[in-house]
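[1] Okay, structure incoming, though there's no sequence with it:
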């Protein structure tokens, strides 16, 4: 897996963000098991509860295309001075479709990324126990 390519795709995806309220653009690039990279951007709404994050946009698009196995996720936020990790809702969705060792890379405007896993970001996932039964 080439992290530079994944981050480049996440960076491009951030350009498609619709974020007129927060001015906080986010792009995500999801590497599927077959090698395809599917991107997503955050899409805001006046009613913030209806906003969809970049990570979920990418995952939902992949699932809608029949993709069910994923290798890695890169997230880029060009409007932050720090690496931006997935929010709680995104962590929940990511954990639904990946194993605990699933790699997640995230960055801010300096493009230095932080590397983690969904298990580190979302520990004690009850689904892990159900999957093991």
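    That came through, no problem. If you're wondering where the values come from, they're calculated on a predicted model, not measured in any experiment.
[2] Please count neighbours and contacts with C-alpha atoms only from this point.
    Will do.
[3] Quick check, central residue of the chain?
    Nearest to the centroid of the C-alpha atoms of the chain, with distances taken as CA atoms, centre = their mean, sits residue 55, at 3.1 Å.
[4] Quick one: residues contacting that residue.
    27, 28, 29, 30, 40, 41, 42, 75, 86, 90 (CA atoms under 8 Å, 6 or more residues apart in numbering).
[5] Now, of the residues you listed, which are buried?
    Listed as buried from these are 27, 28, 29, 30, 40, 41, 42, 75, 86, 90; burial here means 16 or more other CA atoms under 10 Å.
[6] for comparison:
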């Protein structure tokens, strides 16, 4: 099964009673295993979670920590971009060359690298002086 197929399939399980905006994500880890996630809303909106975050959590729960590729899909007019928080989460587990494909249920796709998705990424290297002090 392709990552797009996995993201499309899991998207149907999204819990979105408020927005009705279902998002699915699928990650292929460096190990080759595939992990999926969906967005989960909460009546207290800031407490919801994104599909990308869910897939990353599933990956970590299984003991994998490196993303080789990720696909995100939603029913939107244009390929759905990852939110800022998810961009940072993806960058935590993926190198700058890793491909991120954003897709729509109508078949449009846009693929970028993590470096293109999040230029100027904040990394642990930015805290090096604090760690040394």
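    Received it, and whenever you're ready, just let me know what you need. What you see is a predicted model, and the numbers here were worked out from it, not measured in a lab.
[7] Looking for the alignment partner of the residue nearest to the centre of the first structure in the second structure.
    Residue mapping for residue 55 of the first structure onto the second structure gives residue 52, with TM-score structural alignment as the criterion.
[8] Same question for residue 73 of the first structure.
    In the second structure, residue 73 of the first structure lands on residue 70 (TM-score structural alignment).
[9] Then residue 24 of the first structure?
    Using TM-score structural alignment, the partner of residue 24 of the first structure in the second structure is residue 21.
[10] again with residue 13 of the first structure
    That one, residue 13 of the first structure, aligns with residue 10 by TM-score structural alignment.
[11] wouldn't that match be in contact with residue 35 here?
    No. Counting by CA atoms under 8 Å, residue 35 is not a contact partner of residue 10 of the second structure; they are 10.1 Å apart.
[12] Tell me which of those two has more neighbours.
    Legend: neighbour count by other CA atoms under 10 Å for residue 10 of the second structure and residue 35, higher for residue 35 (25 against 19).
[13] and the more buried one, how far is that from residue 119 of the second structure?
    25 Å (CA to CA, to the nearest Å).
[14] do residue 51 of the second structure as well
    21 Å.
[15] So for the two, which residue has more residues nearby?
    residue 51 (27 against 11).
[16] surely the more buried one meets residue 38?
    Yes. Residue 51 of the second structure sits in contact with residue 38 when judged by CA under 8 Å, with a separation of 3.8 Å.
[17] Cool, thanks, signing off.
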